[in-house]
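Colleague: The sequence and its predicted three-dimensional model are supplied below.
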Amino acid sequence: MDERGVTSPEPATPSRGGVGLLLTKVAGVLVLLVLAGLIAIWGVQRYIADRLTPDPTTIARASLDGLREQNRLSAFAARYVAVVTSRQSQLGFSTERTLIMPGMVRYEVDLGKLRQQDVRWDAGNRTLSVTLPPVEIDGPQVDLAAIREYGSGGVLTTFTDAEQRLDAANRTAGQVELMRQARAPSPMKLARDATRRAVERSFAMPLRAAGVDATVKVHFSDESPNDEHWDTTRTVQEVLGNAG
């Protein structure tokens, strides 16, 4: 009450209920800000990860393109020696000729036949599976300077062309024998293993350089898949198509 007897109103003070409501609103706003900050941080991290983390399918596709440019891959070669003998009898006379023919054979794979569906990435097992065309044999490249021919001579070689015919037959048979040796299981396995290692390195080295921990398995289309589930993975083309 002042000097004139008038009572002045006292200043209003916030009730406990009002203070609690205000604090609740402030806390809610803070929670929303924290959540928004966390979402923003997660988005930035995801963006950086997507930009910086190498994509195995992209690396594999680049490696595939590089192999195709090589056209043919020859990772194994072998030298064989054919020894063949031909005989001829005529008018009671006989003669024979023996040929020793060395030759080189190269084992090749036509990389131009590789397709995108031949390269499959299994993200669960982190395995890149590559199916190659069958190994082809190039040759034989006969070492003409090293050919040796031996004969028993006789009347037929003197008065007929038996020697020339026997030599021609021996050379044809020698080339057939060289190819027979080249197609034997042991050298074919060596050729596949050498080619397999070369192709595995071609795919594994770029993946390793990019920091991708992956296993590369190479298989030939004409050999057993060894009970591997080749149909459970996606091709590089399918992955890239989904990404698009």
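Modeller: Okay, I see it. Owing to the predicted nature of the structure, the values given are computational and were not obtained by experimental measurement.

Colleague: make it CA atoms for all contacts and neighbour counts henceforth
Modeller: OK.

Colleague: List the residues that contact residue 93.
Modeller: Residue 93 sits next to 154-156 when contact means C-alpha atoms under 8 Å, 6 or more residues apart in numbering.

Colleague: what's the answer for residue 155, then?
Modeller: The contact partners of residue 155, by C-alpha under 8 Å, 6+ apart, come to residue 93.

Colleague: Tell me where this protein has helices.
Modeller: 16-52, 56-70, 155-159, 162-182, 185-209, 236-243 (DSSP state H).

Colleague: between those, which gets nearest to residue 143?
Modeller: helix 162-182 (11.3 Å; C-alpha to C-alpha).

Colleague: For that closest one, name the packing helices and strands.
Modeller: Under the contact criterion of 3 or more C-alpha pairs under 8 Å, 6 or more residues apart in numbering; DSSP states H and E, helix 162-182 touches strand 72-90, strand 93-110, strand 136-142, helix 155-159.

Colleague: and it with helix 185-209, angle?
Modeller: 50 degrees (axes from the mean of the first three to the mean of the last three C-alpha atoms, to 10 degrees).

Colleague: Sort out which residues of helix 162-182 are buried, please.
Modeller: Judged by neighbour count using 16 or more other C-alpha atoms under 10 Å, the buried positions of helix 162-182 are 162-163, 165-167, 169-171, 173-175, 177-179, 181-182.

Colleague: again, but for stretch 180-192
Modeller: 181-182, 187-188, 190-192.

Colleague: Distance to residue 134 added to those, as TSV?
Modeller: As requested, the buried residues of stretch 180-192 are exported to TSV (distance: C-alpha to C-alpha, whole Å):
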residue	distance to residue 134
181	18
182	15
187	14
188	11
190	14
191	11
192	9
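
Colleague: So which of the helices and strands packed on helix 162-182 is the most surrounded?
Modeller: Ranked by average neighbour count under the criterion mean count of other C-alpha atoms under 10 Å, these are headed by strand 93-110 at a mean of 20.

Colleague: before we move on, back to that, if we only consider the buried residues of stretch 180-192, which is nearest to residue 52?
Modeller: Checking those against residue 52 by C-alpha to C-alpha gives residue 192 as the nearest, at 36.3 Å.

Colleague: Skipping its backbone neighbours, what lies nearest the closest one in space?
Modeller: residue 135 (6.9 Å; C-alpha to C-alpha, 6 or more residues apart in numbering).

Colleague: and the one you found, what does it touch?
Modeller: Residue 135 touches 107-110, 191-192, counting by C-alpha under 8 Å, 6+ apart.

Colleague: The same query, at a cut-off of 7 Å, please.
Modeller: 107-109, 192 (C-alpha atoms under 7 Å, 6 or more residues apart in numbering).

Colleague: let's bring in a second model and compare:
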Amino acid sequence: MRRSFILVLVLAAGLILGALLTSAFRLSSLFGGGPDPETIATASLQSVREQARLTPFVARYVAVVTSTQSRFGLNAQKTMILPGTVRYEVDLAKLRRDDLEWDAAANRLNVTLPPVEVAGPEIDLAQVQEYSGGGVLMSLTNAEAALDAANRQRGTQSLLAQARAPVPMRLARNAARTAVERSFAMPLRAAGIEATVVARFADEAANADPSQLDRSRRIEDVLEESKAKK
């Protein structure tokens, strides 16, 4: 038997704007009165790539798993509750010049992002809880060690399955889009260019209307929606 549920979702503030703030003003002074948006975007790309891995979203989950063993007519059962934290990351070093497209007619910079990667889970060992039954079999054999190993494996799989569910993946992608869009928009604004920046993932239609792209919602709304579906 296996049960799992989301304990809490926490939106991380892992934005990559710090280093770009300095470079934005440098770009503004460098290009003077008539900066070229494509040149600014290319210069910004190098600053973004130097940030390496962006962590726009962090989530904490709990897996509840139970394993059983039967030997010599005896049964042993152990339930383990494993809380774990998962980071959602984007490898910005993978961004290339070809991932940037300046649409002069729409005054828009399109950015194609690398995929979101799930890192972890990091198990909170201090918060792990165990409940067992069948002490006779566990005291006579290695059943307890086998049950622990099985529960850890199944618990890790459960945490990853929760992390890759549609809702948290959508939240992570939205957060990554927002962070990257701000990172490219700030140098453009500092140079006096009011342009729209739209970040997309490769599996999203390149010709999609930016206004129709899925954007971040409040975490409270997402949790309320999940409750309503139960």
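Modeller: Okay, I see it. All figures in this text were calculated on a predicted structure; none of them were measured in a lab.

Colleague: what's the TM between chain one and chain two?
Modeller: The TM-score (TM-score structural alignment, normalised by the length of the second structure) is 0.75; 180 aligned residues with a C-alpha RMSD of 1.6 Å.

Colleague: wait, which of the helices of the first structure is closest to residue 84 of the first structure?
Modeller: Checking those against residue 84 of the first structure by C-alpha to C-alpha gives helix 162-182 as the closest, at 6.2 Å.

Colleague: The second structure: matching residues for that closest one?
Modeller: Using TM-score structural alignment, helix 162-182 of the first structure lines up with residues 143-163 of the second structure.

Colleague: what about the matching stretch, how far off from the first structure?
Modeller: Following superposition, stretch 143-163 of the second structure is found to deviate from the first structure by 0.6 Å on average (mean C-alpha distance after the TM-score superposition for the first structure).

Colleague: Residues touching that stretch, excluding its own?
Modeller: By C-alpha under 7 Å, 6+ apart, stretch 143-163 of the second structure touches 4, 61-69, 78, 80, 82, 84, 86, 121, 137-138.

Colleague: 8 Å instead?
Modeller: With C-alpha under 8 Å, 6+ apart as the test, stretch 143-163 of the second structure has contacts from 4-6, 59, 61-69, 76-82, 84, 86, 118, 120-121, 137-138, 169.

Colleague: now for the residue nearest to residue 192 of the first structure: what does it line up with in the second structure?
Modeller: Aligned partner of residue 135 of the first structure by TM-score structural alignment: residue 116.

Colleague: and the gap between its match and residue 124 of the second structure?
Modeller: Residue 116 of the second structure sits 23 Å away from residue 124 of the second structure, going by C-alpha to C-alpha, to the nearest Å.

Colleague: can you put the contacts of residue 135 of the first structure in JSON lines and add distance to residue 28 of the first structure?
Modeller: As requested, the contacts of residue 135 of the first structure are arranged in JSON lines below (distance: C-alpha to C-alpha, whole Å):
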{"residue": "107", "distance to residue 28 of the first structure": "73"}
{"residue": "108", "distance to residue 28 of the first structure": "71"}
{"residue": "109", "distance to residue 28 of the first structure": "67"}
{"residue": "192", "distance to residue 28 of the first structure": "67"}
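
Colleague: any idea which of those is closest to residue 71 of the first structure?
Modeller: Closest to residue 71 of the first structure, out of all of those and judged by C-alpha to C-alpha, is residue 109, at 8.6 Å.

Colleague: So the match of residue 135 of the first structure versus residue 168 of the second structure, what's the distance?
Modeller: Distance, residue 116 of the second structure to residue 168 of the second structure, using C-alpha to C-alpha: 11 Å.

Colleague: ok, now which ones touch the nearest residue to residue 99 of the first structure once chain neighbours are set aside?
Modeller: Leaving aside its chain neighbours, residue 99 of the first structure sits nearest to residue 149 (4.5 Å; criterion: C-alpha to C-alpha, 6+ apart). By C-alpha under 8 Å, 6+ apart, residue 149 of the first structure lies in contact with 97-100, 167.

Colleague: what's the counterpart of residue 129 of the second structure in the first structure?
Modeller: Aligned against the first structure by TM-score structural alignment, residue 129 of the second structure finds its counterpart in residue 148.

Colleague: again with residue 26 of the second structure
Modeller: For residue 26 of the second structure, no residue is aligned by TM-score structural alignment.

Colleague: Next up, identify which helix or strand residue 26 of the second structure is on.
Modeller: Assessed by DSSP states H and E, residue 26 of the second structure sits inside helix 17-31.

Colleague: Next, the angle helix 37-49 makes with that helix.
Modeller: Going by the same axes, to 10 degrees, helix 17-31 of the second structure makes 150 degrees with helix 37-49.

Colleague: List the buried residues for helix 17-31 of the second structure?
Modeller: Quick answer for helix 17-31 of the second structure (16+ other C-alpha under 10 Å): 17, 20, 23-25, 27-28.

Colleague: Quickly check these for the two that are furthest apart.
Modeller: 17 and 28 (16.1 Å).

Colleague: Tell me who's in contact with residue 72 of the first structure.
Modeller: 108-112.

Colleague: What distance do you get for residue 101 of the second structure to residue 147 of the second structure?
Modeller: Distance from residue 101 of the second structure to residue 147 of the second structure, by C-alpha to C-alpha: 54 Å.

Colleague: what's the distance between residue 85 of the first structure and residue 143 of the first structure?
Modeller: 18 Å.

Colleague: Hmm, I typed the wrong one, I wanted residue 214 of the first structure.
Modeller: Distance, residue 214 of the first structure to residue 143 of the first structure, using C-alpha to C-alpha: 44 Å.

Colleague: neighbour-wise, which of those two wins?
Modeller: Taking other C-alpha atoms under 10 Å, residue 214 of the first structure and residue 143 do not tie; residue 214 has more neighbours (18 against 13).

Colleague: Now which residue in the second structure aligns to that one?
Modeller: Using TM-score structural alignment, residue 214 of the first structure sits opposite residue 195 in the second structure.
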